[in-house]
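*Asks:* missing the sequence, but the structure's below:
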């Protein structure tokens, strides 16, 4: 049996019936064409409807029985919808030559449009698989901090370039290979057009390989006004949600071309650094006499230190026959030295400070604003709000403790200070 002849007879059934009734041959051909197109469109719509329903329902039933979310993302990316178009397209593909057998001038155009649509559909199907893979990997813990978005965008760009190459080859009648060769000749222009994309791609690879930035990292990028958590890394930009809930976009390439601060090391370390100085008036520093020492011995944190330290100093002075009529002679304790010991002991006793990391209380070089006494330690709690609370708590206490050591804080004179000084001078003149 000749199937081709049978199909041809089937598609010409209306035409033959009309001609047998005496209808003009040309008119019968056009009526036959319209009828065949109508039947084909109706048949394709019905098959498309039932096929899509079947494919989608099958996918849904499958996803309900599986524990993975990959198939769920397949549905969200319209993969079943695109796959459901394959059977209707096959019907159209095998029907077109018979429907337009007598219309060769239309057949070539219809076949051309059909091929273009098939290429686009193939791109859509692959694109949905890429998006599904991207969304699925982003839900996996081991990939949650990787720039998956950047890689998927690169693959999508390559996919569309290949798709356009096939479309262009279909339009021009040239092979894809010859088109790719001619495309290579225009590589300089392409490099110029896709410069930012190429730079972003290279940067995203370096960022990932060198582990410079991850999604979720807290970064500070003063050049772009960014200070917050990285929420997205794609081919062109890095999105940062700042602490005031605003968003800043940073060019991906700037992560390797400019300097920025990544706080991940602090977050992964056992403590967050507290580094701040108290500025003291240098003329408030003095040697301690016996009365001062008795007063300081009442401070619990340093009472043993003051007593033991003074006993050691007295032994040294006696051994070396030091003239104690002047405190300048020999060895002596100072109120600043005792305060430094107090601050150090206080930090070691503080429950929020990590004792396994550095705890340093040191003097810095004197400045025009006074003598800096720097506190360097690490808080156990690295959360921002708790860190600020701990820091404030420490310096509240130390600043309040300074007068007990007869030390004075340095503070630039305010308008009130100058006014009080002026009034005091006037009062003295009136009294005179």
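*Replies:* Yes, it's here. The structure presented is a predicted model; accordingly, all values stated were derived computationally and were not measured. Numbering: from 1, shown residues only.

*Asks:* okay, CA-based contacts and neighbour counts for the rest of this
*Replies:* OK.

*Asks:* Show me what the longest helix seen in the chain is packed up against.
*Replies:* For the chain, the longest helix by residue count, based on DSSP state H, is helix 25-65. Here helix 25-65 touches helix 13-20, helix 70-76, helix 79-83, helix 86-99, going by 3 or more CA pairs under 8 Å, 6 or more residues apart in numbering; DSSP states H and E.

*Asks:* cutoff 7 Å now
*Replies:* Using 3 or more CA pairs under 7 Å, 6 or more residues apart in numbering; DSSP states H and E as the contact test, the elements touching helix 25-65 are helix 13-20, helix 79-83, helix 86-99.

*Asks:* what's the closest of these to residue 48?
*Replies:* Nearest of the helices and strands packed on helix 25-65 to residue 48, taken as CA to CA: helix 86-99 at 5.8 Å.

*Asks:* Same question for the closest one: list its buried residues.
*Replies:* 86, 88-89, 92, 95-99 (16 or more other CA atoms under 10 Å).

*Asks:* Same question for stretch 222-229.
*Replies:* 226-229.

*Asks:* Start and end of that stretch, how far apart?
*Replies:* 14 Å (CA to CA, to the nearest Å).

*Asks:* what sits up against it?
*Replies:* 216-221, 240-243, 248, 250 (CA atoms under 7 Å, 6 or more residues apart in numbering).

*Asks:* Centroid-nearest residue for the protein?
*Replies:* Most central in the chain under CA atoms, centre = their mean is residue 230, positioned 2.3 Å from the mean C-alpha point.

*Asks:* ok, for that one, nearest residue in space, not its chain neighbours?
*Replies:* residue 240 (4.4 Å; CA to CA, 6 or more residues apart in numbering).

*Asks:* try it against this one:
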């Protein structure tokens, strides 16, 4: 009954023109054009009104609820997309009557409406995904997860299914035939090869917890050294310490080697590992006078005295001829310096004594004897860590001459000039 009433009003102009003596074909054409213009105007007004009405309802509802999910729905334009359904339904219900005399045009318009409905459904699906991602990003449990990559994967599937249905509507070919699916799969594999690799990589990154948003990573291959700010399906964005941004292919996180500093950030300290290179010719046995002089160094006085008693007891038992310093056991300036460095680190309040701490003697090289400092600072912040490390080595470098040791240093032009001048003056 309603459709009959609607058909009566839509054909009223046509009947009026015909009754006025107008050619029937012209009357049908004019009636169709006028009704199309009126329908377009009415539908536009309804769309504007419904959109504003639904958006206001959503805002009023979100203001009364404690959850933020509905707030994110508004930001993702979900109410606006939903509001488009009523005008589309009116057009879909009305145009078969308006264009009843033009079946080809009617068929084309109905297909366009079907395509628009599919696109509208995909857009609503996208807004729901964006809302879900934004909502979960504000949860502590999910804020460091690659949610954007999952959203992009689901959107690819959503648009893929939508495109299949659009092709089916426009061409009439079934999307479920074996040949069609095979050809479509081949095309998708070729076009979305990088996307598929990124999808696989993002799953592995998430499941294996390789990288999280907020992690500090160093990726020398791509010049990245900073914090991960975004993990998407195709790329990982890193903000470097100079505030530049570097993008890394997501797949490279599982195909190449990089350094993630999260373990250090979550641990009880940050490692200090650096060597001092001692000139080998400065290493020597210490005489009694030199030992007595080093006893004035408070940090190592107990060690020197204890060590001296052990050495004297051993030399007496073996009746070592100490007229030659080489005989028996002796203390060396390098050994006492190592003990001093160890005692200095143990006294330093910035060093975590519960973690591994060692001053070790590495194999001699052409640059001298490496004395490696290996310890952990309490403060893991980069700036403070560098200050702690600098303070330690400033002190140790300044302390080396007190033990009769010299640091190795490649001769500079000034050194060569001084040697040459001494040589010339001696000649």
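*Replies:* Sure thing, it's come through. Everything quoted here is computed from the prediction, not taken from an experiment.

*Asks:* one step back: who wins for most neighbours among the contacts of stretch 222-229 of structure 1?
*Replies:* residue 240 (28 neighbours; other CA atoms under 10 Å).

*Asks:* my read: that one touches residue 221, true?
*Replies:* No - Residue 240 of structure 1 is not in contact with residue 221 according to CA atoms under 7 Å; the separation is 9.8 Å.

*Asks:* aligned partner of residue 211 of structure 1 in structure 2?
*Replies:* Matched by TM-score structural alignment, residue 211 of structure 1 corresponds to residue 209 in structure 2.

*Asks:* name the element its match belongs to?
*Replies:* In the assignment (DSSP states H and E), residue 209 of structure 2 maps to no helix and no strand.

*Asks:* and it, how many neighbours?
*Replies:* 10.

*Asks:* and stretch 325-343 of structure 2, how far apart are its ends?
*Replies:* Note: stretch 325-343 of structure 2 ends 27 Å apart using CA to CA.

*Asks:* so that stretch corresponds to what in structure 1?
*Replies:* Residue span in structure 1 matched to stretch 325-343 of structure 2, by TM-score structural alignment: 327-345.

*Asks:* picking that back up, next, format the buried residues of stretch 222-229 of structure 1 as CSV and append secondary structure.
*Replies:* Below are these laid out as CSV (DSSP: H, G, I helix; E, B strand; the rest coil):
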residue, secondary structure
226, strand
227, strand
228, strand
229, strand
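
*Asks:* Need the three-state assignment for the aligned residue in structure 2 for residue 421 of structure 1.
*Replies:* Alignment note (TM-score structural alignment): residue 421 of structure 1 maps to residue 419 of structure 2. Of the three states, residue 419 of structure 2 takes helix under three-state DSSP.

*Asks:* What's the separation between residue 419 of structure 2 and residue 147 of structure 2?
*Replies:* Separation of residue 419 of structure 2 from residue 147 of structure 2 (CA to CA): 66 Å.

*Asks:* So what's the residue count around residue 366 of structure 1?
*Replies:* Using other CA under 10 Å: residue 366 of structure 1 sits among 14 other residues.

*Asks:* That one matches what in structure 2?
*Replies:* Superposed on structure 2 with TM-score structural alignment, residue 366 of structure 1 falls opposite residue 364.

*Asks:* contacting residues around its match?
*Replies:* With CA under 7 Å, 6+ apart, residue 364 of structure 2 has these contacts: residue 370.

*Asks:* Ok, which of the helices and strands packed on helix 25-65 of structure 1 comes nearest residue 416 of structure 1?
*Replies:* Using CA to CA, those put helix 79-83 closest to residue 416 of structure 1, at 74.4 Å.

*Asks:* What residue in structure 2 is paired with residue 281 of structure 1?
*Replies:* Looks like residue 281 of structure 1 aligns to residue 279 there (TM-score structural alignment).

*Asks:* What's the match for residue 201 of structure 1 in structure 2?
*Replies:* With TM-score structural alignment as the criterion, residue 201 of structure 1 matches residue 199.
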